[in-house]
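Undergrad: Structural data only, the sequence is not supplied:
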């Protein structure tokens, strides 16, 4: 009987770590004291204190910065675990050849527009990285880039339609970190430099479901981007680039970009509604 009782009452060490992580989710953004974390996790203070201290070395938890003592935040390690799991699920459902086909189709539907898929790159300050493109016979030297450079450089979320599209769906704390970054050099004349204007643009993206950039990342190129979600979490953005001589991005090109993003999304909800159903 004693052994049976132990099994009923017992909770493994790994389960306790998960309970602490879930406690942060329940408590919401910001930093929290050991006692309130323990209550939310259903564990005693001493156990939670040991788990938090051990998790610092793996980046799962972090001590709140500043003079506040005894308060804790989730670390970047927790975010990385979550996004790696999402990326694995996303990759399993969306093979490279299908991504390539969607981008190539968008390239053709937009009169040979240059198309790219940018995924969110995790880090202390999140960025974005290109993982696939559909450029047909176009020469990327038009962008003063090589294929290797496009696929290997991590770029800021602060600039460009594709970056702002991902940024629009991140939490407030991550948005603040990105906005605190300096604007990268060699951007276009249309880059948004004012922080208030940048924040306003994020709301516009959420309202519309897409972003427009006019010579934002580089001179002589306009852009349109739409978000790609997986289980209601932003994972990437589809980017269309067109020469600035075109003038404003035509509505048909915007619709095609949104539909491409919808095709690459694994949402269980209704975004972006009818467009997703038609994609």
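TA: Great, that's in hand. Given the structure is predicted, the values throughout are model-derived calculations rather than measurements. Numbers count the residues shown, from 1 in each chain.
Undergrad: going forward, measure contacts and count neighbours with C-alpha atoms only.
TA: Will do.
Undergrad: how about residue 252, what does it touch?
TA: Residues near residue 252 by Cα atoms under 8 Å, 6 or more residues apart in numbering: none.
Undergrad: And it, how close does it get to residue 26?
TA: From residue 252 over to residue 26 the distance is 42 Å, taken as Cα to Cα, to the nearest Å.
Undergrad: same check, this time on residue 155
TA: In terms of Cα to Cα, residue 155 sits 32 Å off from residue 26.
Undergrad: Between the two, which is the more surrounded one?
TA: For residue 155 and residue 26, the more surrounded residue by other Cα atoms under 10 Å is residue 155, and the numbers stand at 19 against 12.
Undergrad: Now do the SS call for that one.
TA: Following DSSP: H, G, I helix; E, B strand; the rest coil, the label given to residue 155 is strand.
Undergrad: contacting residues for it?
TA: Residue 155 makes contacts with 127, 128, 129, 163, as judged by Cα under 8 Å, 6+ apart.
Undergrad: ok, the second one - how many residues close by?
TA: Applying other Cα under 10 Å, we find 24 other residues in the vicinity of residue 128.
Undergrad: what do you get for the first one?
TA: As a burial measure, residue 127 scores 21 neighbours (other Cα under 10 Å).
Undergrad: what's near enough to touch it?
TA: Contacts for residue 127 (Cα under 8 Å, 6+ apart) come out as 120, 121, 154, 155, 156, 157, 163.
Undergrad: Which of those residues sits closest to residue 62?
TA: The closest of the contacts of residue 127 to residue 62 turns out to be residue 121 (Cα to Cα; 20.2 Å).
Undergrad: Okay, one more to line up with it:
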């Protein structure tokens, strides 16, 4: 049995759904979805009274989906579409009218800006171990990422980390290195699961440690604050709908009173999105 589906013209895309079969006893609904825009390469959907953050991705430019236990009295079908499987369109909500056998566009709303948090480990080396009094630092950090409303695929970044390094001079045993920065990145879809995210950030790099300049046992904590700029290229491999593995080489320049320091290294961690 074929049911009529009402089409809805939205701001950019025309979304067409065709219903293959509806079995009243089992509430199993089969649908085929496609877009008249050839640029659309992926869809994702969910069902229920309201849309949530858990989406099911559909394979292909004209996929068929099966909805189990679909309650056409209370449930709606929510669909988003994408050109690159990274950035998604607004949400289209469809309601099935059993009396007329017609799918109607219940509403569509602008998609919420996607955000994520990454927990990572980091290792950095200095290009001037004699000047900076240490060679390699190891630590951990968190990175917050939020899509921007003004440019598709652009992301706002906030990053905070703490690292430790063994000192290579006799006046200080260890350094504690604190890093805080903000900036912008841009997501580039390479494949369905792999994305590149080049980014540029600006912030403050703080070095601190206990010093005993006179070797008399009187230890004093010293702080050094420097401005920094940092560039990176993130390799984001999606493991599932809400989690990715991220590996990111990066380089930093920090500006001391009479010197410019350089750091280079790599971070690796897990990103959780919602």
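TA: Thanks, I have the structure now. Just so it is clear, the structure is predicted and the values come from calculations on it, not from any experiment.
Undergrad: Can you give me the TM-score here?
TA: Aligned and superposed, the two chains score 0.35 in TM-score terms (TM-score structural alignment, normalised by the length of structure 2); 154 aligned residues with a Cα RMSD of 5.5 Å.
Undergrad: Mind listing what's buried along the lengthiest helix in structure 1?
TA: Identified as the longest helix of structure 1 according to DSSP state H is helix 76-93. For helix 76-93 of structure 1, burial by neighbour count (16 or more other Cα atoms under 10 Å) applies to 76, 77, 78, 80, 83, 86, 87, 90.
Undergrad: ok, which pair from those residues is furthest apart?
TA: 76 and 90 (20.4 Å).
Undergrad: Quick check: the nearest residue to residue 19 of structure 1 once chain neighbours are set aside vs residue 78 of structure 1, distance?
TA: Residue nearest to residue 19 of structure 1 in three dimensions, not counting chain neighbours: residue 41, with 5.2 Å by Cα to Cα, 6 or more residues apart in numbering. To residue 78 of structure 1, residue 41 of structure 1 is 16 Å away according to Cα to Cα.
Undergrad: How about residue 258 of structure 1?
TA: 30 Å.
Undergrad: list the contacts for residue 238 of structure 1?
TA: Neighbouring residues of residue 238 of structure 1 by Cα under 8 Å, 6+ apart: 115, 116, 117, 118, 162, 225, 226, 227, 228, 257, 260, 261.
Undergrad: Now it. Nearest residue, chain neighbours left out?
TA: Sequence neighbours aside, residue 117 is the residue nearest to residue 238 of structure 1 in space, at 4.7 Å (criterion: Cα to Cα, 6+ apart).
Undergrad: Next, the one you found: secondary structure please.
TA: Secondary structure for residue 117 of structure 1, judged by three-state DSSP, is strand.
Undergrad: I'd assumed residue 130 was in contact with it.
TA: Yes. Residue 117 of structure 1 is within contact range of residue 130, at 5.7 Å (criterion: Cα atoms under 8 Å).
Undergrad: who has more neighbours, these two?
TA: Between residue 117 of structure 1 and residue 130, counted using other Cα under 10 Å, the more crowded position is residue 117 (27 against 23).
Undergrad: Number of residues surrounding the closest residue to residue 186 of structure 2 other than its chain neighbours?
TA: Residue nearest to residue 186 of structure 2 in three dimensions, not counting chain neighbours: residue 154, with 4.4 Å by Cα to Cα, 6+ apart. Number of residues near residue 154 of structure 2 (other Cα under 10 Å) recorded here: 20.
Undergrad: so residue 154 of structure 2 touches residue 185, yeah?
TA: Yes. Judged on Cα under 8 Å, residue 154 of structure 2 makes contact with residue 185 at a distance of 5.7 Å.
Undergrad: Please tell me how far the closest residue to residue 194 of structure 2 other than its chain neighbours sits from residue 188 of structure 2.
TA: Excluding its sequence neighbours, the residue lying closest to residue 194 of structure 2 (Cα to Cα, 6+ apart) is residue 237, at 4.6 Å. Noted for residue 237 of structure 2: a distance of 12 Å to residue 188 of structure 2, by Cα to Cα.
Undergrad: what touches both of these two?
TA: Common neighbours of residue 237 of structure 2 and residue 188 (criterion: Cα under 8 Å, 6+ apart): residue 195.
Undergrad: picking that back up, nearest to residue 204 of structure 1 among the buried residues of helix 76-93 of structure 1?
TA: Set against residue 204 of structure 1, the nearest of the buried residues of helix 76-93 of structure 1 by Cα to Cα is residue 83 (25.3 Å).
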